[in-house]
Structures are given as structure tokens and as C-alpha cells.
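Asker: the amino acid sequence is not available; the structure is as follows:
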């Protein structure tokens, strides 16, 4: 039967070209979708004779647009002050008539005679950005723009994107490029994660060892930190921003109407600082080093007067640099072991009459908040700052699901939603783990980002007002290069932008998909390393039939689609898709269509794989026992693949009603073979998938269905099989690769039903 790694691909129902998109798309190709779009008749022809008239030529939004046009070799537009006179062949940039617009709102009007962009400050800039998105990908000395009237404003005032530069460092020029991307899609807040266990990345004049010592680690972990037998590269790793560089980036962002919020982690994620200044720890006699691997560490700031003095000095310099209202102080993932062992901390808990170490963390956060408030600023913290009591004026960034944000809003505290489980962690996978770059795990394709609503329905109307906005985070444990940053961010950042900006009623994933190809073409032209979508119409699936119909469209304007029907992977040397076609499949045979997209600059999509079979479903086997539960054999050994379990020594056996591997963990190196029979209720296609922290293999009737044997957690690969109604043999092999009690979950999706988790109780022996 078929071995298959499964990924649900989007089915695109509309064909698309750059011109056709603007004529059929209700949002004129603009991302994020505007509040109101009214199409007009005709077009405006922009040429070298077109005059730009602006209220103020010194306005930074105006200067940005003038610079943008100058970069286009065919255009050299004259610029003049706007005197209010009517005229033809004008682009008018003005604040006149904008009194009724919402904050950051704009009005864009295109007629055959003139273009008017009206907005105040940021609104004018965003109106210009939308105008730029109306430009066709390719043009010469003239640009034809469709007539339209757009009135637009954001749903949320906070629209954020985060970048961790501690695990891996990215220089000033790349940070500027990142900010440019944000500005292109109307995101307005850059969360700059500057300190962590693996590196301190901001110069602090009073404490030079923070960057001299804390800014360098001796080496870096290779591969997943969950894997058994950790290996390191042996290469020193360093990097930090001088204060002058920080100022340069702040100005660059401000010129694009983006606020930068710095994050200085406390009281946890502090190992780099403690390595530089051990007296900040609860055990200053120890020798510390900057973390060389990932995860959470027990070494945290000690809540002593020395530590508070140090952090106040640090934040004083940070606040002097950053004009933002908010300072992010972290507050997440702070283990309490060091505090539990510290006589000083235990005495402090008693002295302050605190309940426990969670109360001590609350005391720590509240004390730092008072200092930040005294400087005229406010703090943001991850949702752990709720534990032990929330600081009086704190804003909560809810990342461990929505619960923290809901709790904070109910306490009348401002909230920024960034739940990792809702697609907003851009370090998570965009597709099957076996074909995606190494990732921390999770699953967050861009439709998941797009479909997220940051306002929980459980909140009352008054409580919902405390949801300031939404943010996505990019943690860089497994992102060492600029190209990979771009791959992980694009196109998910565009989905984030529409979630943050567009009215809920305007969101439509099919329309969003219709607009993407033009934006992909823009990314391609400008050299971004985005994740190329598969061909429109290509679906990773196993299906039944006698005729395979192939009807595809490129997901990027100007891209080519190559395909194979012989089981080999496609590339630029295989068949070029030029028009729809059909393949007849003789009875008893199968055909496999594989496709790949290659863009004009050589970027490639992942390979899609569609298998159609014209043969009978796998027949049921004869089996009459009705005892629920799977048989198991626990074997001893260190394994790298499932086949090794068959000949390993058996150390335990029996019947179980759970696939919970924690109950089998008697050795550090072990494997388990589950076996039995599964009942299939109806003829059809069944999808099996798994989520595991270690290796797992599933076989139905001795045929391999899915195989997850790599050293990575949170696996979500799957396989499909065509089954006849009745009983089928079930074999599940699991082996430990991480020396920890990892979870094992098996899922099945039956025809016409949602995916559900299989329990060992549903297996019979």
C-alpha cells in the first residue's frame, strides 16, 4: 500500500493574472484588505509629466513616496507645494478633508484626472503604501492605475512583529530590511528581543561586560535540543548593537511610522547577564557561562538590592535610547529552583509576607514597574506576570494560549494577543516536518494565522476594549540566517497584517489567496527568500478514480510549473506544465502526479504529490476477538529507526488501553511495539497522523502508512490509506530518542468526519 507523508494543501479555485486580479478582486490586490473599496471607471496614467503636489514637501511620508518614484528609472516626477488648485495629471498628498478619519486612517481616490491620498501623519503614509500596491509588477515609462475610492483605517492600534536576536544575531542592515517589510504591510510595532540566556545584544555603557562576556557564547548546539546525544559546532558566536546603531535603527523605523519596543528579560532568561556579573545570581561563588543550547535555565536574577540597582541602571540607558511608551521586561519562564534554595530569598519571602516564590516574582515585577513608571513609561510582560498578582499598570502579552489575556482583560488590564497555539509563533512549521527546515515544532501555516481572531468571544464588550492588538513572534533557536528569517516570516506576515488591520467582516481567505500571487512576484523581484506556495490546484492527496484531471495555475506571477508522472521528483528538466490535461488510469493501476513551482528568480516551492488509484480498497482481514486494548512489547536498546525494534530484547509485555509512553518509561533507551486490530466502519480513504516527541511508525495490514523517525518533537506528518469496511491489522512502533517522557498521540480521520485521537482502547486483541 501507499507510504505517504501528508500535508493539507490549499485548493485555489480561481485562476489569476496581475491584470485579471485587479478586475476580479474586490480589494484591488491590496494587503491588508481595506475597510471600503469602491471601484470606478477608467484609469489614471502616471508618467514623467505627472506632478506630485504635497501640503508639505518635508513630510516624511511625502519624502518616502518621492524617493520611491525616483528609484523607478522610467519616472522622474516634478514635485511642488499643494496650493489647492484643481488640475489634471496630479498626485495630491494632503491632510485636507481628513477630520472625520479614524486614527491612522486614509482616503485614496483615483480618477482619470488625478490621484488624491488624504491622511494625517501615519494615515498619509499608509495611503501611499496602498497606492504603491496598485502599481503593476512590471511597467515602463507609464503606469496605468485603476480608478477607485478607498477609505481605510486599522482594526487594532497595536500591530506587532517580534524578532529574537539573542539566539542568533542579525545586523543593522537586516533589521532595517525587516522593518521595511513591516511597513509595507502596515504593521506598526517592532518588538526587539535584545537579551536572553544565549546572548546580551545591546550595549550598556555602565556595564561593558554585558556585551564583552554576555554577548559571546563559546559554541552553539547542532540540531534539535531535544535530540539524544547533543553535538556542538565548537565555533564562538557573538554580536551586539552599539547605542549609536540602536539610535540609527530607531530613526529608520520612526521614518516608517514604526515604534520599537525593546525587551530586557527579567527575572528569568538572564544567564548571559549572570555570566558577565555573577553577583546578580543567588550563588555568586559559582562560575557561569552564556548558554550554548536552548530551553529554560534555573539560573535567574536574585531579587537583591544589587540586582535591582543593576536593572535600574540598565533600564535607564534603555529608556534614554528608546522613545517608546512601552518597555518589555519579559517575565516569562522563570524557574523558582534557585530562589527555593536561596536562604536570602526565603528570608525575603517571610519579610515581605509573600505566599511563595510566585509572590516573589510578582514583587520583582512590581518593583521594576514602579521604576519604569517613574520614568514616564509602562511595562509589557509575558503572561507569567499574572502569577502571584499582576503589576498595577502592566500590559500583558498573552502567549501561552488566550487564557492569560482573558484573565488580564477581566482585571481591566491592556492585552496584546500572541498565542503560540493560534499560529502566531513564526518559528513553528509551515508544513510537514520531514520536508520543512528544522524548526522548534508546532504547526502554523499561513491560513491558521489568517483565521485567528484576537478578540476572545468570552469577553464582554467592555472587556474586549482592553485587547490592544495582535503580534506574531519569531524566536531564532533554529533560525541562523537572514534567508531563513525571511522564509519563516513570508507569507505569514501578510496574513498577520490582515488579521491586525482589516475588519473581521472583510476577512476572506479565498480572496486573500487571490491577492497573494502579485505580492509573491513583488517579493521575488526584490530578492526576498519567501516560502513559495505549491501550484494552485495541486493537492497532496490519495484518491480513487480512473481519470486524473490536471488543472493548475502558478502561485507567483511569472512562475513556471514543472511536473512528473513517473514517480520521480520534478525539477526544471522535467515536463513543463502549459495547459490542463487528463490522464486515463487502467484498472488495477495508479498514477502519481508530482509538481514543483519555480519562480522567475529561481525560488522553488515544495513538491506536491497527488496519487490516484484505480484499484480495489485494501480488504478487511478475518478477526473475531473483541477484547479492547492493544498488546504491547517493551524492548530495550538505543534506536535510530523503527525496524531495529523487531530484534531487540523484550523486557516487558502485556495489554494496554493507552498510548501514553510515560507509563512504559523504565529505561532511558527503550522502544514499544503496539499491536492489535482496528475496526473500520465504512469503505473509503482514511488519514492517519501522529504527534510525537520521538520516533514512531504506523502500519496497517503490514503496509507502512506513516513514519516519523527524525530527532525532532511535535511531529504532525501523516499518511492515507484506502480501506474496506471491516477489521484491519494495526501495528504501531515507538522508540525513545530524547531520554525524556515524550508524548505519543495517534489520530485518524474517517471519510466525512473530523480528525480524532485514537486511544489504545479502540484497538482490539
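Answerer: It's in. These numbers were taken from a predicted model, which means no experiment stands behind them. Numbering: from 1, shown residues only.
Asker: hey, let's count contacts and neighbours off CA atoms from now on
Answerer: Will do.
Asker: the residue nearest to residue 757 when sequence neighbours are not counted in helix, strand or coil?
Answerer: Closest residue in space to residue 757, ignoring its immediate chain neighbours: residue 747 at 4.2 Å, by C-alpha to C-alpha, 6 or more residues apart in numbering. On the three-state scheme (DSSP: H, G, I helix; E, B strand; the rest coil), residue 747 is labelled strand.
Asker: again, but for residue 306
Answerer: Applying three-state DSSP: residue 306 is helix.
Asker: pretty sure it sits against residue 280.
Answerer: Yes: contact criterion C-alpha atoms under 8 Å: residue 306 and residue 280 qualify, at 6.8 Å.
Asker: related to what we said a few turns ago, how about the contacts made by the residue nearest to residue 757?
Answerer: Counting by C-alpha atoms under 8 Å, 6 or more residues apart in numbering, residue 747 touches 688-690, 755-758.
Asker: out of these, who's nearest residue 300?
Answerer: Distance to residue 300, by C-alpha to C-alpha, is smallest for residue 690 among these, at 36.0 Å.
Asker: run a quick neighbour tally on the closest one.
Answerer: Residue 690 sits with 24 neighbouring residues when counted by other C-alpha atoms under 10 Å.
Asker: in what helix or strand does it lie?
Answerer: For residue 690, the element it lies in under DSSP states H and E is strand 684-692.
Asker: next, the buried residues of the very next helix or strand once past that strand.
Answerer: Remark: after strand 684-692, the chain's next helix or strand is strand 695-700, criterion DSSP H and E. The neighbour-count check on strand 695-700 (16 or more other C-alpha atoms under 10 Å) flags 695-700 as buried.
Asker: in addition, the following structure is provided for comparison:
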């Protein structure tokens, strides 16, 4: 068997097939160093669930076929690095840190899975090829973003998604928890944020033409502090950091419906049922608005241990600020030439406040400015690359999320899997020093397109696997044709785990003229909120 027969996603940095095979019996023994007790316990559970092998821990290394060992020779190495050596009588995972051992376990589990829907028959031993794998990620930020501000799915779905993402070595989960259409995190000091802001009267059934139809089905949902801490702990066990996003100063209608005094007009609002960018945003000319947002961030930072707090910053219309006496007075007092500079001032104020708590902010690339606080992370989702390259060369950290490559809420014909796989945020022509500031890739799943677990998974998978490999695998090791052949094996496993995947005909094929016609009709006549491709696949 050659390395091409090894069906691991993401593709390891180095994989050598050494010949022969190892057999793991149903009641095989395993051993781990004390530093890896937690990840070994995870292996024991998952190898039973996924491969029907009921392994037992032993205290002597020589008695175990599976060994998880601390690499004492490279204590200062990358904590996500691991080595997996499978020989005829031993399977040895060695790593510097727990994360590396965890990723070695994920690779081993993929080697053990049977083609039969990812689960072996009970009572049957597993045979895997002898290999030597030396592996570490290309990027340190391998992220997936879920938008529950627009549609709330709940913690059981989120935990299921996190479990699957961990199997493919994602390490950041960005949680978009506030939007115009919903506020999803309980803030003790401001109860109306969920009492009012988490509820709306209906939902637009069309993403691109929201004025056509509202379903008039009430939608609501939010997370308590205990809910959030439960999910955070679940993610941490899988070496995933949850980065919360609290949108400001735009995408804030749900909060303004709860507390209209923090808007420029003070007029009463409803939580919108339609999509699209709204003109009403936080009034950053009022001290009380900024104090409110800092209070909210205090509670968010008490819940989330992440060192990064995302504040959005995208799609902020300046109409209200231009007509607002408070905003104009602030601009005059600070000698700010434009409303854009007012947003930069506000963003820096929030950045300094968050920094005083030992954190840093992150925002969409609209926050970029020569005067922006240097610690702020830029998330590049749209627009020309020149400002991004300029920011990188000045030492700003950047996460790549260019919409036409990695937005998995877009139709498969707009963002095919091949395009996701090809995405590389290491912008050509940048210096080596600037390249070090490219943190990695994040793929967003925006909430206009789903109203169920099944729909959300359908949009994300298997495209998320392409993002996993683009984020982890060295550029020179990527091979799309081989990746597709691996995906064909992984889809039955995903389906067995309850993850609905798009059928292969959607992955890369451009729609036929007839299908294009049907997709256009769906925008006018089809009632569920998912659009274009989804209704014609089931």
C-alpha cells in the first residue's frame, strides 16, 4: 500500500507507508504518559463509539499495543505537532503537548474506521497499515464560524458540530451571537437583551429578496451563562477555542429594540424579521452607549476565556451618525474629519478597554485604518487585497475569510468545494516577516440559509473538509483529485454521525440551465428560508 491509499483528512505533512500491518484487537490494551490522561480517556470513548473497539488501560508500556507518549526530546516544539508510528506490534503517538497528542488520536481514529459507514462490526479486530506520520499544522488559526444571531439552533447542535470539527483538527470556533435579527447571550445587567432582543415575529424566507415573504412564525432562543460555560468546556476538551462575536457598532437592531436609548434617534424598534444591512446602529456619540457596550463585554469576558473578542465592525451605515447631534458633537470635540474616523475612534476605545482586561479585539476588515490599534486582528472577508497586504507588512495579524472562497452559506455553484480547497491566505509577494502574521483561515456559515440542523450541515459539509485541509496541510502536499477520493470515504462516516452532507453532484458541478431556472423560481415561490440549491436535493 502506498501513501495515496491512506484516507486521512487533513492530509498529514509527511506520511510514509513502511509495509505490513498492525492488528488492533477488540479488547486491546493502551498506555499513556500521565500528561496525556485526558486525551487518552477521549480515545477510549471514541474508539469504542467509532470503531467498536473496547480498549483497556494498562500501567506498563510494554504490555500495550497503543501508546501515547510525551516527546521529551522536543519540549519547546509546536504543541500541535505529533508523530504516529504504526508497526506490526505497536502503535505509538508521541507529542510535545496535549493538543498534538489529541490530533494524533484523530489521525489514528481515521485509520481505524471502516468504509462501512465509519463503524466496524462489534467483535471484529481492526487492521491498519504500518505507517510513519510526522505532522503539524500549516496555520495556527483553523476556524469555523456559526451565525446563531440570525437563526438559533441550540447547544446540542453546537456540541455536535464541535465534535465533528475536532475530528478534522479545527481549533477555533467563532460564535456569532448577536445580530440585527437576534441577541443570543444572556447579560445579567441588561435582561431585556434576551427578554426582547432574542425574539422576533417571523423570518424572511428569501436571502436575496427579503421583502417578498415573511413566514410569520415566531422565532426565539438564547444561551444562559451556564449553557455557554457548558459548551466552552466541551470545546476545550477538544482543543477548540471559542471566540465570541458581539457586533458593534452595526448589526445591532436586536439590542436597540431592547434598549432604544442607545440609538441615535431613541425611537422604538422591533427586532427585524428581514435580512440586510440596517441604517440604525449604536450611537457612539453618547457616553452611555459606550458604557453599555463595555458592561456587556465585561460579562462576555467573564464567560469566555478566549484571549480574542470579536466585535464585528462591518457594514456600518453612517446615515444616522451624520444626522445625530451627539455623534457630530463628538467628531467636533475630537477633531475627526469623517464618520469613518469616528468608527475608528470608537473601535480603538473598545480595543483599549478589552486590552485592559488582558484580551485583544478582532474585527472584519472594514475596521482597518492607519490609526487602528495595532493589536486588533483583521478578518479579511471582502474587498481588495492591497490594504490587507499593507496591514500585514506593518505587523498586523490577519485571518483569511475571503467570501468568494470560504463562505459555505453560499451556493455550491458560487463557492464550489474545489475553490474552498484552493484558498490560500498567504498573499503572494508579501515578505517572510509579513507571512508570519497570517494566522490562518476561517470559514463562516451565515444564518440566512438554514432553519434546521440538517440544512446547516448540508451547506457546511463536505466543504468544511476542504477548509480543514487548506488550513492544515502544507501547500506542496495538497492534491485536489486525491482529496475528493478521500471525501467519498468520509461522507458515509459523517452521515453515520448524523451530519447531512451535500451529494457529490453538488460539490463542484456548475448547475445546468434547467437547474438555474429552478433556482430562480425558488427565490420567488419556495417558502422555506434556504434558497437556490437546497430545496432540489432531497
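Answerer: Structure's in. What do you need? Since the structure is predicted, the reported quantities are computational estimates derived from the model, not experimental observations.
Asker: ok so, going back, in JSON lines: the buried residues of strand 695-700 of structure 1, plus distance to residue 254 of structure 1.
Answerer: Formatted as JSON lines, the buried residues of strand 695-700 of structure 1 follow (distance: C-alpha to C-alpha, whole Å):
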{"residue": "695", "distance to residue 254 of structure 1": "48"}
{"residue": "696", "distance to residue 254 of structure 1": "50"}
{"residue": "697", "distance to residue 254 of structure 1": "52"}
{"residue": "698", "distance to residue 254 of structure 1": "54"}
{"residue": "699", "distance to residue 254 of structure 1": "57"}
{"residue": "700", "distance to residue 254 of structure 1": "59"}
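Asker: of all those, which two lie farthest apart?
Answerer: Farthest pair in those (C-alpha to C-alpha) is 695 and 700. Separation: 17.3 Å.
Asker: need the counterpart of residue 200 of structure 2 in structure 1.
Answerer: Matched by TM-score structural alignment, residue 200 of structure 2 corresponds to residue 217 in structure 1.
Asker: identify the residues contacting that match.
Answerer: Contacts of residue 217 of structure 1 by C-alpha under 8 Å, 6+ apart are 198-199, 236-238, 289-292.
Asker: which helix or strand contains the counterpart of residue 298 of structure 2 in structure 1?
Answerer: Residue 298 of structure 2 maps onto residue 316 in structure 1 when the alignment is built from TM-score structural alignment. Secondary structure from DSSP H and E places residue 316 of structure 1 in helix 305-321.
Asker: average gap between that helix and structure 2?
Answerer: Mean deviation of helix 305-321 of structure 1 from its aligned counterpart in structure 2 after superposition (mean C-alpha distance after the TM-score superposition for structure 1): 0.6 Å.
Asker: and that helix, what does it pack against?
Answerer: In terms of contacts (3 or more C-alpha pairs under 8 Å, 6 or more residues apart in numbering; DSSP states H and E), helix 305-321 of structure 1 is packed against helix 243-254, helix 357-374.
Asker: now the shortest one and helix 305-321, what's the angle there?
Answerer: What that stands for is helix 243-254 of structure 1. 50 degrees (axes from the mean of the first three to the mean of the last three C-alpha atoms, to 10 degrees).
Asker: which part of structure 2 lines up with helix 243-254 of structure 1?
Answerer: So helix 243-254 of structure 1 is aligned with residues 225-236, judged by TM-score structural alignment.
Asker: and what of the last one?
Answerer: Following TM-score structural alignment, the aligned partner range for helix 357-374 of structure 1 in structure 2 is 339-356.
Asker: check the mean deviation of that stretch from structure 1.
Answerer: Relative to structure 1, stretch 339-356 of structure 2 is 0.4 Å off (mean C-alpha distance after the TM-score superposition for structure 1).
Asker: name the residues that touch that stretch?
Answerer: Against stretch 339-356 of structure 2 from outside (C-alpha under 8 Å, 6+ apart): 249, 284, 294, 297, 313, 318, 321-322, 331, 336, 360-361, 367, 369, 371-373, 375-376.
Asker: mind doing that once more with 7 Å?
Answerer: For stretch 339-356 of structure 2, contacts defined as C-alpha atoms under 7 Å, 6 or more residues apart in numbering pick out 284, 318, 321, 331, 336, 360-361, 367, 372-373.
Asker: kindly report the same for stretch 120-127 of structure 2.
Answerer: With C-alpha under 7 Å, 6+ apart as the test, stretch 120-127 of structure 2 has contacts from 21-26, 51-52, 112-114.
Asker: with stretch 339-348 of structure 1 instead?
Answerer: With C-alpha under 7 Å, 6+ apart as the contact definition, stretch 339-348 of structure 1 has outside contacts at 282, 357.
Asker: same check, this time on stretch 58-77 of structure 2
Answerer: Residues from elsewhere that reach stretch 58-77 of structure 2 (C-alpha under 7 Å, 6+ apart): 28-33, 89-96.
Asker: distance from the chain centre to it, please.
Answerer: 32 Å (C-alpha atoms, centre = their mean, to the nearest Å).
Asker: could you list the buried residues of it?
Answerer: For stretch 58-77 of structure 2, the neighbour count (16+ other C-alpha under 10 Å) marks 61, 64-71 as buried.
Asker: which element is the counterpart of residue 170 of structure 1 in structure 2 on?
Answerer: Correspondence of residue 170 of structure 1 to structure 2, assessed by TM-score structural alignment: residue 153. Using DSSP H and E, residue 153 of structure 2 maps to neither a helix nor a strand.
Asker: quick check, nearest of the contacts of residue 217 of structure 1 to residue 652 of structure 1?
Answerer: Nearest to residue 652 of structure 1 among these: residue 292, at 38.0 Å, using C-alpha to C-alpha.
Asker: just to revisit the earlier point, could the contacts of stretch 120-127 of structure 2 go into a markdown table alongside secondary structure, distance to residue 4 of structure 2 and neighbour count?
Answerer: As requested, the contacts of stretch 120-127 of structure 2 are arranged in a markdown table below (DSSP: H, G, I helix; E, B strand; the rest coil; distance: C-alpha to C-alpha, whole Å; neighbours: other C-alpha atoms under 10 Å):
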| residue | secondary structure | distance to residue 4 of structure 2 | neighbour count |
| --- | --- | --- | --- |
| 21 | strand | 16 | 17 |
| 22 | strand | 18 | 18 |
| 23 | strand | 21 | 19 |
| 24 | strand | 22 | 21 |
| 25 | coil | 26 | 16 |
| 26 | coil | 27 | 19 |
| 51 | helix | 22 | 23 |
| 52 | coil | 26 | 23 |
| 112 | helix | 16 | 24 |
| 113 | coil | 17 | 23 |
| 114 | coil | 17 | 19 |
